[in-house]
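Enquirer: Structure here, sequence nowhere to be found:
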């Protein structure tokens, strides 16, 4: 299969390295200094299985890379409109597009029946502008549990075991879903196919919402956020608000709150992706991780006052940054 990784950050390089090493035909859509590094030096990934040095075909031109069977969109949510527009020349009728993104995906209210079926979420899909870019039949949902750090362009360290959960956005089990799952399994990444990807989305959203914004405010690690007695009550309140909204949308989260907090603390001295973005003067994913959740909560008349205050505080801190680029 022809596989493209669109976006060569920490997650994109991790997937590109593991899939290439397993023998897949992988190309990378990148730009700038990262593109130059990939073309000249390839990708160096250090993870729990050791160090992997792989050479990849990389370009900043979708036309040059050609039609693809699978495209993994590995970018921050603010960049989605531009990246989804960029990959359009690589699509054929059967191309599978898998957005590897944080937070609530733009397609969350699409593909299944329900009170809000087909509606768009303004925080991440204003006036349906993102939904218009990729037809629904191309999409497979994805929730990724990989902790990775970009040390330099094309150089990534990932210290925890890799896990990816995949699911059709209509909750059907399909042959193409199983084929994608097997690709990851053969690449040494634990992969699970599910008949309800939204359950997994809410599990990851709860983790992001209780850790990412607060990490920018406190500069704390996951171990501190979930383990420090001064922060735990706040984090538990955030978690309770998130779980209530998840339940209102029928999501089943397999971890009870106490176990959830223990697992978070057990991640160790890890910086959240949002704190890494803040320190690197990058745009924060507050819309997908936070404000989209508030919008969904408002649709079902569930207040999230503590979450709202924390998000606004984080936004204020980010806006004071000299390179603030938040929408």
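Expert: Structure's in. What do you need? Source: prediction; values computed, not measured.
Enquirer: CA atoms for contacts and neighbours, from now on please.
Expert: OK.
Enquirer: Can you verify residue 27 is assigned to a strand?
Expert: Yes. Per DSSP: H, G, I helix; E, B strand; the rest coil, residue 27 lies within a strand segment.
Enquirer: Would you check that it makes contact with residue 7?
Expert: No. Between residue 27 and residue 7 there is no contact under Cα atoms under 8 Å: 10.6 Å.
Enquirer: The two: which is more packed in?
Expert: Between residue 27 and residue 7, counting by other Cα atoms under 10 Å, residue 7 is the more crowded of the two (25 against 22).
Enquirer: so what's the more buried one up against?
Expert: 28-30, 73-75 (Cα atoms under 8 Å, 6 or more residues apart in numbering).
Enquirer: Select from those the one having the most neighbours.
Expert: For the contacts of residue 7, neighbours tallied by other Cα under 10 Å; top is residue 28, 27 neighbours.
Enquirer: Quick check: the gap between it and residue 258.
Expert: Separation of residue 28 from residue 258 (Cα to Cα, to the nearest Å) stands at 40 Å.
Enquirer: For residue 252, identify the helix or strand it belongs to.
Expert: For residue 252, there is no host helix or strand (DSSP states H and E).
Enquirer: so who does the closest residue to residue 48 other than its chain neighbours touch?
Expert: Among residues not flanking residue 48 along the chain, residue 159 sits closest, at 5.9 Å (Cα to Cα, 6 or more residues apart in numbering). Shown in contact with residue 159 (Cα under 8 Å, 6+ apart): 46-48, 147-148.
Enquirer: My reading is that residue 51 lies in a strand. Confirm?
Expert: Yes. If the criterion is three-state DSSP, then residue 51 is within a strand.
Enquirer: Name the helix or strand for the nearest residue to it once chain neighbours are set aside, please.
Expert: Counting by Cα to Cα, 6+ apart, residue 45 is the residue found nearest to residue 51 once chain neighbours are left out, at 5.7 Å. In the assignment (DSSP H and E), residue 45 maps to strand 43-47.
Enquirer: Okay, one more to line up with it:
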């Protein structure tokens, strides 16, 4: 029997687009140069141009404005980049471990001054091919001044020159100095160390590397310590600001991270005085959010003109309504930023949002134990994919952390806050773990009502909730017999994260005229619990009406 297939005349045509084209699109948007994008892929400028033109023809959209002097994204291109870049990054992150497991060749981008490319480099690279056939070297032949710039920008992994000067932020490895080089490069790029070793043998050339990114983790507790230790292992110049026995142990014995069945000891500069550390490229604020107001005036010594601040905190950050484009644009949230001090001292323009999804704990002073998860969604307040966001993503990826770049990081922040808002205080008040409080009919119903109140607020300020209430509650229950951070703080009478998780939602509710009776009630209870824990709860004078009665 013959079966015929009929095509719906109104069906959307199938697009023929490759992952290679999408990767080229993202790369060209980052470099804004057909030549540099081609160098990164090891293909010609004309091949990049042709592939991008085919992509534009296929989707019937113009993505770039091209002139003889520059390449710039169109408005359409910027909107598409914000959506495509995170998808390409997630797909590559998914495929990368499988590619590495199957022995995929390493690729090293080597910038070389013209004289060296023509004279000594061919013999060196032939030796490299013989010794490490699995490693590919893409040679970028440029004048010496251009070599320096390629290494500065990160477009080249290494640069090879003779007698360089004006190195600025670059570090020079003289001949035969490669033994200590590995501590400055990402561990996934073992190929680079091999190339450095090969070129250094019998050569008078100087090998250049980019200065390691300077990153200060302010609040090197469980999550901050995990992030910082991984970044240090990936080659970043990391420092920790910490305190107490944890600080003393890290200063004396290095930082120890237990992860994936192994323990890694990493030497990181640790202090309780940030003024000792100098200006940084990135400051990761990983304190409990309610602790930040007390240290605002200690952070400016870390900030240079280009320093970014990554808010690795639970709850809503101080910059939330910066570039929000809603009615509350520019609003400083008093419950998380009293008096707008963070807004004024840090500046919202420095901020990069970060959502904390992994779980870790301080097993003992100086020892951090990673439990699960490696994902830290990141994003600019504006939703743009900026060079600094890309740089943060790249160093986190090198450190074996997933950092998907989001075009609306506020949605991610709210998705986590949505559960923290109810699960944390209810668990602290009852002592129940997540599996119990999400399955008990009473506490499940209370959680749902609190979440619906929060959703009504989120709807007013443009939040997109990609899951419904029931699915969010079920997801929390699936975690199992897990104690929330607020419950653990309550048990040992540490200050709890009440304002960043609850009071701030109540505050925004009042700003947008949404009533929050269930949130108000639970907030009153957990604040009283906090007062009892801290010894500040006192009987209040009776109102006049009660005295008269």
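Expert: Structure's in. What do you need? Not measured: the values here are computed from a predicted model.
Enquirer: care to give me the TM-score?
Expert: The TM-score (TM-score structural alignment, normalised by the length of structure 1) is 0.94; 325 aligned residues with a Cα RMSD of 1.7 Å.
Enquirer: What is the equivalent residue in structure 2 for the residue nearest to residue 51 of structure 1?
Expert: Applying TM-score structural alignment, one finds that residue 45 of structure 1 aligns to residue 257 in structure 2.
Enquirer: Report how many residues lie close to that match.
Expert: 24.
Enquirer: Isn't it up against residue 267?
Expert: No. Under the contact definition of Cα under 8 Å, residue 257 of structure 2 does not touch residue 267, with a separation of 11.2 Å.
Enquirer: okay if I get the contacts of residue 7 of structure 1 as CSV plus distance to residue 111 of structure 1?
Expert: Below are the contacts of residue 7 of structure 1 laid out as CSV (distance: Cα to Cα, whole Å):
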residue, distance to residue 111 of structure 1
28, 29
29, 28
30, 30
73, 19
74, 22
75, 22
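Enquirer: if we take those, which one ends up nearest to residue 176 of structure 1?
Expert: Nearest to residue 176 of structure 1 among the contacts of residue 7 of structure 1, counting by Cα to Cα, is residue 73 at 17.4 Å.
Enquirer: what do we get in structure 2 for that closest one?
Expert: Match for residue 73 of structure 1 (TM-score structural alignment): residue 285.
Enquirer: Could you do residue 7 of structure 1 as well?
Expert: Using TM-score structural alignment, residue 7 of structure 1 pairs with residue 219 in structure 2.
Enquirer: what ranges do the helices span in the stretch 101-250 of structure 2?
Expert: Using DSSP state H, counting those that start in this stretch, the helices of the stretch 101-250 of structure 2 run over 114-118, 121-131, 144-153, 190-200, 222-233, 244-253.
Enquirer: quick one, which of these is nearest to residue 25 of structure 2?
Expert: Here helix 144-153 is closest among the helices of the stretch 101-250 of structure 2 (Cα to Cα), at 18.9 Å.
Enquirer: so the top helix by length along structure 1 corresponds to what in structure 2?
Expert: As assigned by DSSP state H, the longest helix anywhere in structure 1 is helix 197-218. Helix 197-218 of structure 1 corresponds to residues 409-430 in structure 2, going by TM-score structural alignment.
Enquirer: how much does the matching stretch stray from structure 1?
Expert: Taken against structure 1, stretch 409-430 of structure 2 registers an average deviation of 0.9 Å after superposition, with mean Cα distance after the TM-score superposition for structure 1.
Enquirer: How much space separates the match of residue 7 of structure 1 from residue 87 of structure 2?
Expert: Taken as Cα to Cα, the span from residue 219 of structure 2 to residue 87 of structure 2 is 31 Å.
Enquirer: ok, now residue 50 of structure 2?
Expert: Applying Cα to Cα to residue 50 of structure 2 and residue 87 of structure 2 gives a distance of 23 Å.
Enquirer: And residue 336 of structure 2, by the same measure?
Expert: For residue 336 of structure 2 relative to residue 87 of structure 2 (Cα to Cα), the value is 32 Å.
Enquirer: With residue 434 of structure 2 instead?
Expert: Distance from residue 434 of structure 2 to residue 87 of structure 2, by Cα to Cα: 31 Å.
Enquirer: Quick one: the helices in the stretch 351-500 of structure 2, in order.
Expert: In the stretch 351-500 of structure 2, the helices defined using DSSP H, counting those that start in this stretch lie at 387-398, 409-430, 434-437, 441-460, 469-478, 485-491.
Enquirer: looking at the ones you listed, which is closest to residue 324 of structure 2?
Expert: Nearest to residue 324 of structure 2 among the helices of the stretch 351-500 of structure 2 is helix 409-430 (9.3 Å), distances taken as Cα to Cα.
Enquirer: List the buried residues of that closest one.
Expert: Of all the residues in helix 409-430 of structure 2, those buried under the rule 16 or more other Cα atoms under 10 Å are 409-429.
Enquirer: same question, stretch 108-115 of structure 1
Expert: Those would be 108-111, for stretch 108-115 of structure 1 by 16+ other Cα under 10 Å.
Enquirer: closest to residue 92 of structure 1 among the residues you listed?
Expert: Nearest to residue 92 of structure 1 out of the buried residues of stretch 108-115 of structure 1 is residue 111 (Cα to Cα; 20.4 Å).
Enquirer: residue in structure 2 matching that closest one?
Expert: Structural alignment places residue 111 of structure 1 opposite residue 323 in structure 2 (criterion: TM-score structural alignment).
Enquirer: shouldn't its match be in contact with residue 384?
Expert: No. Counting by Cα under 8 Å, residue 323 of structure 2 stays clear of residue 384, with 10.9 Å between them.
Enquirer: what's in contact with stretch 23-32 of structure 1?
Expert: Residues contacting stretch 23-32 of structure 1 (Cα under 8 Å, 6+ apart): 1-8, 16, 19-20, 35, 56-62, 65.
Enquirer: Also stretch 46-54 of structure 1?
Expert: 17, 20-21, 42-45, 156-161.
Enquirer: how does it look with 7 Å?
Expert: Residues from elsewhere that reach stretch 46-54 of structure 1 (Cα atoms under 7 Å, 6 or more residues apart in numbering): 17, 21, 42-45, 156-161.
Enquirer: Kindly write the ChimeraX command that selects the buried subset of the residues you listed.
Expert: Buried members of the contacts of stretch 46-54 of structure 1, defined by 16+ other Cα under 10 Å, are picked up in ChimeraX with:
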select :17,21,42,43,44,45,156,157,158,159
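Enquirer: Enumerate every residue touching the closest residue to residue 375 of structure 2 other than its chain neighbours.
Expert: Nearest residue to residue 375 of structure 2, sequence neighbours excluded (Cα to Cα, 6+ apart): residue 402, at 4.5 Å. When contacts are counted by Cα under 7 Å, 6+ apart, residue 402 of structure 2 touches 374-376, 396.
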